[in-house]
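1. quick one: sequence and predicted model below, then my questions.
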Amino acid sequence: MEEIVEAQKQFFNSNTTKDIAFRIGQLQKLESILRANEELLHQAIYKDFKKSAFENYTTEISLLYHDIKEAIKRVKKWSAQKRVRTNLANLPGKSYIIPEPLGVSLIIGAWNYPYQLSLAPAIAAIAAGNTVIIKPSELPINTSKAMAKLINENFDPNFFKVIEGGVAETTDLLNQKFDKIFFTGSVPVGKIVYQAAAKKLIPVTLELGGKSPAIITANCDLKISVKRLIWAKYLNAGQTCIAPDYVVVHEKVKEEFLKLAKKEIAQSKFLIEEDNYVQIINDKNLQRLIALIDKDKIYTGGEYDLENRIMEPTILTNITFEDKVMQDEIFGPILPVLEYNDLNKIIQEIKARPKPLSCYVFTSVKKIKRKILDEISFGGGAVNDAVMHIANSNMGFGGVGESGIGSYHGEYGFRAFSHYKGILEKPTWIEPNFKYHPHTKSKLKWIKRLIG
């Protein structure tokens, strides 16, 4: 690991990656490789947890193509020197900011969207002029192998490399001196990464998770709200960091909400046989999810297939914040439904817990929307929709508090892997003497006028 990191450091110090044409060429090469090997990528992820080509393209590959195209189009602008105002004390002179790459970057990907969550940060890192080492999750082993094959066989390892492995390999990597670490995963592992980075003062971006609420008010368009919410919750069998973790429904519409939700699940036909659903990633996670289901509170679903690692879409009702299912992020196809009649109380309940990665508000009343958005702190979210905010790269995507540090997507990703160097440039034909010795009352008077 040390030799690999050192080789990338030497390559970075050659200044090759600082050339905009080089960055664009590498991004074009990556897009070409992905397009030529889409079938390989589809087959690998299907072997891991039965994710169909349709969902793999729409939720992973297409987002990567978008990121690459946007970076190629805008990297020259993002990298350009930017003039800023010069304050009175530094006149005559000019001030500007130069974006520069941080250096050798480590990207630790997550298993639930293995391509998108490993390669999207890599695209941002390349656009910013860094060298890249990706450590994919070892849980979806076939996607890990596919990425290693495509990248390691086509790119100079001193610039871009995939290192496979588990905890031991990740630990070894975290012992190295990187210039940037980007981690996507759980809060407990995020803390380990953060501690390792702190020992070497390495800047980090942490994309974590949390219990993201969806609030269904009495005055929303209930039918379309349920349709969008059910899609967002059971996409990828609930194994989505920004999926609605639980729903808080106004008591006036709770029963209708439950009926519509059950009907929507039936109409959606979440079946692996129809390429419309996925497996739980492994036996350990399936057992964890089973333990969260209180059989006395099942409204619909609750069945599972141990041999095939499948859990059907499940709704639990009559849930309170004290239930076991409400203690940690679910990360699976279980939707707890809580009831409320006082919006202020439910806002306080949410605020009393760690800040969520996402929050979704379903309402037609502007005052209610404004109240929730103003009072609850969360990474990002949507009004009258769920999950889809991640598709807009003009907004930074990231968490706050325990749900994450930093953001990426679009220019925000470029910034995550860049340092913005501030420069003051002064002419030599004039030099005011106010700051120089000897200090006098007259000079101090002028300094007060200039600085305030």
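-> Yes, it's here.
2. only C-alpha atoms for contact and neighbour calcs from this point on.
-> OK.
3. residues in contact with Asn142?
-> Listed by C-alpha atoms under 8 Å, 6 or more residues apart in numbering, the contact set of Asn142 reads 44-45, 47-48.
4. who wins on neighbours among those residues?
-> Each of the contacts of Asn142 was scored for neighbours by other C-alpha atoms under 10 Å, and Ile45 scores highest at 23 neighbours.
5. next, that one: secondary structure please.
-> helix (DSSP: H, G, I helix; E, B strand; the rest coil).
6. show me the contacts for it.
-> Ile45 makes contact with 51-52, 56, 140, 142-143 under the criterion C-alpha under 8 Å, 6+ apart.
7. redo that, cut-off 6 Å
-> Applying C-alpha atoms under 6 Å, 6 or more residues apart in numbering to Ile45 gives the contacts 51, 143.
8. do you know how far it is from Glu138?
-> 13 Å (C-alpha to C-alpha, to the nearest Å).
9. burial of Ile192, as a residue count?
-> Ile192: 13 surrounding residues under other C-alpha under 10 Å.
10. okay, and it sits in which element?
-> helix 187-199 (DSSP states H and E).
11. structure two is appended below for comparative analysis:
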Amino acid sequence: MFLDSLPFVTVLRNSVVDAGVRRSFSSSYPKKTNQKQEATLSFPRSGPIRKSLCVCLSPSAIPPVMTEGKKQPFDANEAPSLVKELKESFRTGRTRSYEWRVSQLKGIEKMVEEREKDISEALYKDLSKPEFEAFVSEIAAVKSSCEEALKELKQWMKPEKAKTSMTAYPSSAEIVSEPLGAVLVISTWNYPFLLSIDPVIGAIAAGNAVVLKPSEIAPVTSSLLSELFEEYLDSSAVRVVEGAVPETAALLEQKWDKIFYTGSPRVGRIVMTAAAKHLTPVVLELGGKCPVVVDSDVDLQVTARRIIAGKWQLNNGQACISVDYIIATKDFAPKLIDALRNGIEEFFGADPMESKYISRIKDRSNHILGCS
């Protein structure tokens, strides 16, 4: 990075996993403080994992969580018939009506309300995600999305008046939002509930039939989603397909009316290439880099706490808005490192591996390479 060569800048790097999350979060500090709240923070996208910060600040020191879950194999040869069934269901017009959309959104609301404990337990088994973090960052966010969709749905479905030119006088015009058809949602593992349900809510609210392909890297949540969708939603128009690369590849070979993918840029290119063959529009929510710029005039303790909250308290760094590296002046960097050390102990104890308040790095492939 070119900043390393500048005499007045020090770049501190710690671990983060390429993922995709688009929500901000709030977190409470372990202790109240009356100190002034000044710090320069920047939260763009996260990106490839990288590490050169001291080991005591590294969440990679925490062992990966062991996951369990029974996969339900999907026959890749059934992909064409699956898409055909959903498109036939869409052509009947059932998904277009306001009543159907509301019934499905209320089904998701009921699902989250009645099965909140099961969802929280699945997230713990997949990521050791603490119950409070699971609620705030995933379950509550899904509830909020459902409430918003139900509140705004009538307005979203109303035609929008459009101006016409003098040459079209005395005609009138309006813009009518039409459902696209059959939509494919491919979600990621770091927020396996939120990032699966949120795009599905959008697809249903728009009147589409939808297939969700959850991440196989979060198998317990994936299996639970398959069970919940079958129980609470209209299976003629809303489906879950479990599986890994072969199943995803089979789905991508089909002609969809839209694809929504959350994950890495590498796989995003594969998705876009597959979609281009059919001129299918795509939404790609990919990773990037996420710096924090720290000025030497900031309140050191408040800044350190905010960085810790934005890094380790947010799924242990496995989030696209998580802090990826720190830019600070060379003379200020040692003070900041000491403040981070003290803050991490305050948040998670002397041994974070024993803490109940921090998620675990998912698996060995997501650990930092080259740690000393």
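-> It's in. Everything quoted here is computed from the prediction, not taken from an experiment.
12. quick check, nearest of the contacts of Asn142 of the first structure to Gln116 of the first structure?
-> Ile45 (11.9 Å; C-alpha to C-alpha).
13. which position in the second structure pairs with the closest one?
-> Using TM-score structural alignment as the criterion, Ile45 of the first structure maps onto Leu123 of the second structure.
14. alignment lookup: Ala198 of the first structure to the second structure.
-> Correspondence of Ala198 of the first structure to the second structure, assessed by TM-score structural alignment: Ala276.
15. try Ile350 of the first structure
-> Matched by TM-score structural alignment, Ile350 of the first structure corresponds to no residue in the second structure.
16. buried residues, the helix or strand harbouring Ile350 of the first structure. List them.
-> Following DSSP H and E, one finds Ile350 of the first structure within helix 343-351. For helix 343-351 of the first structure, the neighbour count (16 or more other C-alpha atoms under 10 Å) marks 343, 346, 350 as buried.
17. show me where the stretch 201-350 of the first structure has its helices.
-> In the stretch 201-350 of the first structure, helices defined by DSSP state H, counting those that start in this stretch lie at 222-234, 254-268, 283-290, 343-351, listed in chain order.
18. circling back: please list which of the contacts of Asn142 of the first structure are preserved in the second structure.
-> Cross-checking the contacts of Asn142 of the first structure against the second structure gives 44-45, 47-48 as conserved contacts, using both residues aligned by TM-score structural alignment, their matches' C-alpha atoms under 8 Å.
19. where do the strands sit along the second structure?
-> Counting by DSSP state E, the second structure has strands at residues 10-13, 160-162, 173-175, 182-186, 209-213, 238-240, 258-262, 282-285, 291-294, 325-328.
20. the ones you listed into CSV, with extra columns for mean neighbour count and distance to Lys143 of the second structure?
-> Formatted as CSV, the strands of the second structure follow (neighbours: other C-alpha atoms under 10 Å; distance: least, C-alpha to C-alpha, whole Å):
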stretch, mean neighbour count, distance to Lys143 of the second structure
strand 10-13, 19, 35
strand 160-162, 11, 28
strand 173-175, 11, 30
strand 182-186, 26, 19
strand 209-213, 27, 18
strand 238-240, 22, 19
strand 258-262, 22, 20
strand 282-285, 18, 21
strand 291-294, 21, 30
strand 325-328, 20, 32
